[in-house]
Each structure stands twice: as C-alpha cells, then as structure tokens.
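Asks: okay, sequence plus prediction incoming.
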Amino acid sequence: MGAVLITGGVVVGFAIKEALDAHELKWADPEDARPRPETRPVTETKPTPQKPSPKQRPKPEPKGPDLPPLGPFEVTERDRRPECKPVPVPHLGGNDPHNKCADNIPNNSFPGWDVFVNGKNFDALQLTTRTPWDVKTDDFEKQPPRSQAFFVRMKLPEIQRERELAKTCGYRFVVGVRGKAHKEALLKADNTLDVVVMDWC
C-alpha cells in the first residue's frame, strides 16, 4: 500500500510539474515556445556613414572651364619664366615700311610695337598661336644671284639664333619675306625654317 502511495505520489508530482511547465510556457514569449517566422516589427536603424579611406575617396566629376581658353597652348613652367613673358617695346630703328609690314601681320597682338622675348626684339607676335616674327623687307628679288646667296649666308646664323631663343620659351618662329625667291633661298639654306611671303607688304 505504501508502495502504491509512493508510486502515486510520484505520478502526481510528475503531473504537477508538467502543469507548472505548461503554465510557464503559456506566459512565456511565443518566440521561445515554438519556432515561427519573424512577426515582430524590426527596428530600423540608420547605418553609420563610413568615411572613405584616402585611396577610396570619390573623385569629383570633371567640370568644364568657366572661361574659354586664351589660346591653343598649355601653360608650362617655362611660360612662368620672366624672360619668356612677351613685353611690348618700341620698334627699333626708323624703317617705316619695315614696321608697317610687321604691324599688318594677321592677328598681330601688338601692332605698333616690337615684342621682347628671351633677350630678343621680335618684329611682331601672334600671341594666340605663340608665334614671334622676324620680318625681312630687303629688295632681295632685285639683287643678282651672287648677292642673294651672300645675303642668305650672312643672315642665316642670326635667323637660326632667333628661332632657338623662341623655341626655348615654347614659341614657334616665322620669318616673313617680301618675295618667293627670298623664301626659296632661305629654305634651300635651311629647310627647317618656317618662311612666309608677306603679300600685304
């Protein structure tokens, strides 16, 4: 009898424990009681902005220039050298026909003036194309061939020196002459020269 009671007590105790566990489950979080899909609202949090590393920093998009370029050339270090900056100076000498030819060069930036660049007075300067000019207004065509050849030999070293002075500062250099024969003679002596017949003279 005592054994039955003990056994019955164990059964009753076990039943009470199950009832308590069930009661606990009734008040517990439903998520803990059984697996189910997420039904609770998810709290939205703003992600913390991450600072880009210097290597990953976004590059700004290129924008067009606010002002149109001054000319078809790039400003380089040599352009900042004082000797390469063009300075208008009065025409040398009193040769009016010569000066008139120089002043009427198309797109001359400084008509009425010579332009001093890198230690040399050039007769004209087309600034937009960075072109200084040396103007020759001699009556080359009227001279005999021997005199023409002598004239070219005498003048060529100075013309080449002027070209190098201009080139050092990033300028193109042009020799202006009054006739085709003069142009041909200069190119025969140095075919790397840029010679233009000034038909406006």
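Replies: Everything's here; your move.

Asks: drop to CA atoms for contacts and neighbour counts, all remaining ones
Replies: Noted.

Asks: distance between the lengthiest helix in the chain and the chain's centre?
Replies: Scanning the chain for the helix with the most residues, using DSSP state H, yields helix 2-27. Offset of helix 2-27 from its chain centre (CA atoms, centre = their mean, to the nearest Å): 89 Å.

Asks: which residues of this protein fall in strands?
Replies: Per DSSP state E, the chain carries strands over the ranges 87-89, 114-117, 120-122, 124-126, 131-135, 174-177, 195-197.

Asks: hold the first one in mind and look at this next one:
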Amino acid sequence: MGIGLCVLVAPEIVVGAVIVTGVVVVGFAIKEALDAYELKRGRPEVRPAPETRPVPETKPAPPEVLAKRRPKPEPKGPDFPPLGPTETSERERRPKCEPIPVPHLGGNDPHNMCADRIPNNSFPGWDVFVNGKNFDALQLATRTLWDVKTDDFDKHSPHSQKFFIKMKLGEIQRERRLAEECGYNFVVGVRSEAHKIALERADRSLDVIVMDWC
C-alpha cells in the first residue's frame, strides 16, 4: 500500500526505477553471455572425426615374382683346403743343412777306418748327418761331404762290375743332390782305379777319388 502510494505520488521515480530495472536485466544478460564465452573458450574444440576409408587389401605376390626379386647368393667354391704350400709344409721341406755328427752305422770296420782317415776329416770316428742323410765324412775347410765305397771291385767279373755300378749309381746321385742342396761339394771315395773309371763312365759329373790310405 505504501509502495503504490509512492508510485502515485512521484511518477518520475517510477520511470527511473523501470530504467534501473532495465539496466539490471541487460547487465545480467551480458554477464551470462560472457560466462558462456569463457566456458566455451576453456574447453577444447571438438571436431567431428574425419571419415575413415577402408584400407585396400594387398594380395601377396606369387612365388615366381618373389623368386625373381630375391637376390641370389653368389656361388661359393668347394670347401677344399688351399693348394698352396703352408708355412709348416715349407718348414718340413726345407733342407736341414747343419752338419750333425752321429755314430758310425757299424758292422764294417774297414769301411769306417777308411772314412776316419780321410785327410782333414772334421769328425773322425763319426758319420755326419746332413739333409736327412748319413755321410761318411765331412771336410769343413772345403765344405765337402764324402761317400766311401770299400768294395773289392777289381775281383768281380766285367759283367758283375757293370751290374754293381748300375745298382749303386742311383743312390750315389741322390747323395750328391742332397749335398748340393745345402751348398756342399760331394766326393766318392773308392779303393781302386778300375772302380773310379767305371763310375766316371757311368756319370761324368761325379768327383771320384782313389783312397790310397786304405
């Protein structure tokens, strides 16, 4: 009743109140709009998911194509050991040229006596082992190895002498080759001139000496 009375008494006041009331309503609407904008701004923007398309299935390539694409391994040779000489084999084949005195083979004292009496024999009473072979004597001063033959050559028939030379020549030549591989000279000692001539006829490169001290 009092409020109505005031409106009736002062209409300008009522108009002012309406104006104020309108301002309050507009301000409240602006605040709600700002709050809604801030809320929308703080949340991440949700976009619709892109349309997914099915991935086309790839068919495996046929075996023939795979075989062509796959790199072929290089052919390897047979698993054989190397054919070239190895260090061990070279060492084994290398001549052992250092002279080593060894006891006489024994069983033939006249033979050993002739060998021990060779002039300038460096190892009387011994054989000398060089390059895998026992030699009867060694003269170090002249680097000469000896093979002594004490057979009674003159007592045999001419036919037996030829056979004897033929049987012994191969071994004599082998001994000379072994001596020369180590840088030694090689001499054959015999007891007769006939034996010397027969050996020189069979191989003119042989150095044959008649042992006149036997």
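Replies: Everything's here; your move. All figures in this text were calculated on a predicted structure; none of them were measured in a lab.

Asks: make JSON lines from the strands of the first structure and add distance to residue 12 of the first structure to it.
Replies: Listed next are those as JSON lines, based on distance: least, CA to CA, whole Å:
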{"stretch": "strand 87-89", "distance to residue 12 of the first structure": "117"}
{"stretch": "strand 114-117", "distance to residue 12 of the first structure": "117"}
{"stretch": "strand 120-122", "distance to residue 12 of the first structure": "122"}
{"stretch": "strand 124-126", "distance to residue 12 of the first structure": "115"}
{"stretch": "strand 131-135", "distance to residue 12 of the first structure": "115"}
{"stretch": "strand 174-177", "distance to residue 12 of the first structure": "120"}
{"stretch": "strand 195-197", "distance to residue 12 of the first structure": "123"}
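
Asks: same list, those strands, but as TSV with distance to residue 158 of the first structure and mean neighbour count please.
Replies: Output for those, formatted as TSV (distance: least, CA to CA, whole Å; neighbours: other CA atoms under 10 Å):
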stretch	distance to residue 158 of the first structure	mean neighbour count
strand 87-89	20	16
strand 114-117	15	23
strand 120-122	11	21
strand 124-126	17	26
strand 131-135	10	23
strand 174-177	11	22
strand 195-197	15	18
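
Asks: which of those sits closest to residue 101 of the first structure?
Replies: Nearest to residue 101 of the first structure, of all the strands of the first structure, is strand 131-135, at 7.5 Å by CA to CA.

Asks: just list what that closest one packs against, helices and strands only.
Replies: Packed against strand 131-135 of the first structure by the contact rule (3 or more CA pairs under 8 Å, 6 or more residues apart in numbering; DSSP states H and E) you find helix 96-103, strand 120-122, strand 124-126, strand 174-177.

Asks: after superposition, how close is that strand to the second structure?
Replies: Compared with the second structure after fitting, strand 131-135 of the first structure deviates on average by 0.3 Å (mean CA distance after the TM-score superposition for the first structure).

Asks: equivalent range in the second structure for that strand?
Replies: Aligned by TM-score structural alignment, strand 131-135 of the first structure falls on residues 144-148 of the second structure.

Asks: same question for stretch 192-200 of the first structure.
Replies: Under TM-score structural alignment, the match for stretch 192-200 of the first structure is residues 205-213.

Asks: now do the end-to-end distance for stretch 133-142 of the second structure.
Replies: From its first residue to its last, stretch 133-142 of the second structure covers 19 Å (CA to CA, to the nearest Å).

Asks: out of the strands of the first structure, nearest to residue 108 of the first structure?
Replies: Across the strands of the first structure, closest to residue 108 of the first structure is strand 124-126 (CA to CA), at 4.8 Å.

Asks: just checking, what packs against that closest one?
Replies: Partner elements for strand 124-126 of the first structure (3+ CA pairs under 8 Å, 6+ apart): strand 114-117, strand 131-135.

Asks: quick check, residue 117 of the first structure in contact with residue 81.
Replies: No - contact criterion CA atoms under 8 Å: residue 117 of the first structure and residue 81 do not qualify, at 10.6 Å.

Asks: quick one, longest helix in the second structure?
Replies: helix 11-42.

Asks: next SSE downstream of that one?
Replies: helix 63-69 (DSSP states H and E).
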